[in-house]
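Q: Sequence and predicted structure are below.
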Amino acid sequence: MMNLCHQHNGGMEVNMFYNIGLVVMMNDGIGNGIVNFALYHFLKESGYTVLMINVLKTQVSGDGWKEQYVDLLDVENTFWRDNKGRKELLKMNQICDMFLLGSDQLLRAGFVKVTDFDICLPWVNSLKYKAAYAVSFGSDTYEDEKSRKKLDFFLHRFQRLSVREKSGVDLLKRQFGLEGDWVLDPTFLCDRKHYEKMAQKGLSRIPKRKYVAAYLLDMEGFGEAVIRAAEKKCGVKEHLAVLESQIRDKDSYSGSMNTMPEAKIEEWLALIENSEFVITDSFHGLCFSLIFQKNFLVIFDKECWRGNARFDSLLSLLHLTDRIVYSPEDLADALELPDIDYSVVNTILEQEKDRSIRWLMDTVHEGIHFRGESVQETQLVLWGAGNCFSRNYNRIHRLYPIQYVCDGNPLKWGTHPKEGVLCISSEQLKTLGDVFVLITVDHPGVSLQIANMLLDMGIQKMDHIENWLE
């Protein structure tokens, strides 16, 4: 058993076990930081022990993510592990009851490849429950066919999936043949009082006078014009903007807007909470405009790589799609919109929050009590009667009785590579009914071909020996 030590309230906790391994991709973006905090905090408040596992090897490593906060007391009880390689990730199987893939655009093709598919949990073994809460593909379509085939295999290993955008439900069905549920972003699950408490620590750079707030990820568009127009609408003479680029480099902007460089998460929350009006092109800027019940406009450039799906689902749900400004020509009409009726919005959000919490709590309960029924209640069949099979047979046989091994070589069909084990063809495999197939082939490319062949045969319960035995 691995030692996991972490300084906590002046003491040291050793050999910790966790109900949930919360798998995230940490970076220095504010939205990423707040969504990771929200899901972690909600699960802990629900009574579970949670280990946050960062699978991203670059951008934020070591203690770098702590620089996002004014006060580290906001995250002092966060137990986390950085990705120091596949061997370290494999050790997480020893200390976590289940694994939950966190929210944000974790399944966008580019991000999947940046993590070398670690975000898809290939390092989690088959006897562990795998679920995803409010993950996003970042688009209505998975963009990269080559990586889609590999992702298809990994997603079929999950026991339960939920997505952040309604379009993601259709995408899962259409491109992966999987069922998924649409749930709210984790930021809506936490009580607003937690964000208000954090915002109180971020007031030092917030204007004393009334102002328009802006949070912009991209500066190539017409955001500055929208901010100036919103000032006039609100009858205020001041604005304050947080620019995503200035979080990394305070000198990245040289325009005329009043900005708050290197903003911390608490300052960002305070910026939105204390504003008269919010302008944003960020999904989480939209979320917190709703949480703090602000009037707002969302700027969306149709050429933006981030996609519109992130806005469409939430604003359609709340009947607020008229708050999206696609071009400067839309601005005049958008500024004439009446104030948002938050009695209606809050009613919808509360209903969706209850539904999303039920989904998450049911999933966690099922996951913690999961003991690999996918294998125990089905017949275990090995695929591959070569060297990999011979090396690992005894280890597998100690865990489960094996009657069959399937192989693509007709000369092996009907033989007994081990006493009591019959080698069969793929056609015979189809007749066995409910099976779990363990791929015992060393070559990764051949293993993937076998996985795709099994999926074509309608067999979804499978894993590779390397994952399964760790």
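A: Thanks, I have it. Numbers count the residues shown, from 1 in each chain.

Q: CA only for contacts and neighbour counts going forward, please
A: Will do.

Q: tell me the strands in the stretch 301-450 of the chain, going along the chain?
A: Secondary structure of the stretch 301-450 of the chain (DSSP state E, counting those that start in this stretch): strands at 324-325, 379-383, 404-406, 422-424, 435-439.

Q: Put this next to the previous one:
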Amino acid sequence: MKIGILSFISSENNYGQMLQCYALQTYLRNQGHDAFHVPYMPQGGGRSSVRSAVDLANYLRTYFDWQLVVNYLRKLRYSSNDSMRSFSSFRSQFLHLYGIEYRSIDDLVAEPPVADAYIAGSDQIWGASLNDSNAAGWYLRFGDTSVRRVSYAASIGRKLEKEELPVFKRYITGLDAVGVRETGAVALCGELGVDARLNVDPTLLLSDKDYDVLADASGESVPKKPYLFVYVLNVLYPRDMYWDKFERYVSEMELEVAPVYSSGYFSAYPIIPKREALLPTVPGWLNLLRGAQCVVTTSFHGVVFSIMFHRPFLVVLLRGKRAGGNDRVRTLLEATGLSDRIFDPRFGVAEQMGAPIDWAAVDERLSAMRESSADYLIDSLIS
């Protein structure tokens, strides 16, 4: 079966984005399908569409943030080094891309990808404003009616506005099967009369052995001394991740610090003082995380691969207006019995990081989740 996948693929520094693309494609190809990614990169596909003075006022009130302006200026100094991460090379080597790049829903409708099925997901592809016509592409509103349309681990990552709900309902009812990544999305679909299945992130469809192959091929060195791997996403300042507490921890434990930064809600920028920011390739990032004595992260995929590689970890949840992004982290940790890995600043880092983890029990739960999600994916494509 020819399967076209729509997800985010254009990042130059977000490791989770690249690895979830790699994982879903690899899993499907291992099942004998001709799976490929459809390069859908709509212009102006942000969170809101400004159509009037009222829209403009609402947009600025809701989304304008001076921190974003400051961070953008910081990014200009830092992003020039992104080429060292070699994401373009990773895409060329490991992702199968459809031969046409699409910049709008109109492009997709005019010349849809040739496939037997389309998959929307994973990642926060449903986070775009539904006032934007190009959001329809992420709900597979194109192509021949004979093509099967399903979502897999699609994520919203925010609270939909009341006026968006009718559009969202219309879009998801147009899918042959709905699979989402968070329990909140399952509940929302249910409230709208649509049955949705909870799926694991595509990265969890593969095993640690699959990622060992990538990590082993990196050829990139890791610190010789024991180190704390720090993967930072979606925070702007050290205080946002209680870094002072982790600084004391690495001093007490005599650990090196290996920090890596990626773009998410904010552009990637080093926030930890006096620590050199690392710029690994995708395989090198896996190798760094796999070799760490322990991990602290603000990233969902930082959590995923800590679990995959059995690394002791703590996750610092996002706060304020970005807290909606925590749903997928909580969903995964609750399902694997690891909710105690959410960092609590009221207690010491050593106490929380050193808490024992029953990896056998975690793996057993993860195996059941993986099997259920794989069954959904295969059944939804052929039912």
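A: Received the coordinates, thanks. Keep in mind that this is a model prediction, so the values were computed, not measured.

Q: about what we covered before: how about the strands of the stretch 301-450 of structure 1, which one is nearest Lys294 of structure 1?
A: strand 324-325 (14.6 Å; C-alpha to C-alpha).

Q: Give me the range in structure 2 that the closest one lines up against.
A: Strand 324-325 of structure 1 corresponds to residues 342-343 in structure 2, going by TM-score structural alignment.

Q: now do stretch 278-296 of structure 1
A: Mapping stretch 278-296 of structure 1 onto structure 2 (TM-score structural alignment) gives residues 295-313.

Q: Please report the distance of the equivalent of Asp144 of structure 1 over in structure 2 from Val54 of structure 2.
A: In structure 2, Asp144 of structure 1 lines up with Glu161, judged by TM-score structural alignment. Glu161 of structure 2 sits 15 Å away from Val54 of structure 2 when distances are taken as C-alpha to C-alpha, to the nearest Å.

Q: Tell me, how many residues neighbour the match of Asp144 of structure 1?
A: 9 (other C-alpha atoms under 10 Å).

Q: so how far is the helix ranked longest in structure 2 off the chain centroid?
A: Longest helix in structure 2, counting residues (DSSP state H): helix 359-382. In terms of C-alpha atoms, centre = their mean, to the nearest Å, the centre of helix 359-382 of structure 2 is found 18 Å from the chain centre.

Q: all strands in the stretch 201-350 of structure 2, in order from the N-terminus.
A: Going by DSSP E, counting those that start in this stretch, the stretch 201-350 of structure 2 shows strands at 227-232, 256-261, 294-297, 313-315.

Q: how big is the offset of the last one relative to structure 1?
A: What it means is strand 313-315 of structure 2. Superposed on structure 1, strand 313-315 of structure 2 shows a mean distance of 0.3 Å to its aligned residues (mean C-alpha distance after the TM-score superposition for structure 1).

Q: Please apply the same query to the second one.
A: After superposition onto structure 1, the average distance of strand 256-261 of structure 2 to its aligned residues comes to 0.7 Å, using mean C-alpha distance after the TM-score superposition for structure 1.

Q: Kindly calculate the angle that that strand makes with strand 227-232.
A: 20 degrees (axes from the mean of the first three to the mean of the last three C-alpha atoms, to 10 degrees).

Q: Not counting strand 256-261 of structure 2 itself, show me its contacts.
A: 13, 223, 225-233, 250, 268-270, 272, 275-280 (C-alpha atoms under 8 Å, 6 or more residues apart in numbering).

Q: Where do the helices of the stretch 201-350 of structure 1 begin and end?
A: Using DSSP state H, counting those that start in this stretch, the helices of the stretch 201-350 of structure 1 run over residues 223-234, 244-248, 265-273, 283-291, 309-317, 331-335, 342-368.

Q: so what does the first one touch, helix or strand wise?
A: Using 3 or more C-alpha pairs under 8 Å, 6 or more residues apart in numbering; DSSP states H and E as the contact criterion, the elements in contact with helix 223-234 of structure 1 are strand 212-216, strand 277-280, helix 331-335.

Q: Indicate which one of those is closest to Phe389 of structure 1.
A: Shortest separation from Phe389 of structure 1 across those is recorded for strand 212-216, at 54.5 Å, computed as C-alpha to C-alpha.

Q: Can you state the residues of structure 2 onto which that closest one aligns?
A: Taking TM-score structural alignment, strand 212-216 of structure 1 hits residues 228-232 over in structure 2.

Q: Let me know the outermost residue of structure 2.
A: Ala53 (33.7 Å; C-alpha atoms, centre = their mean).
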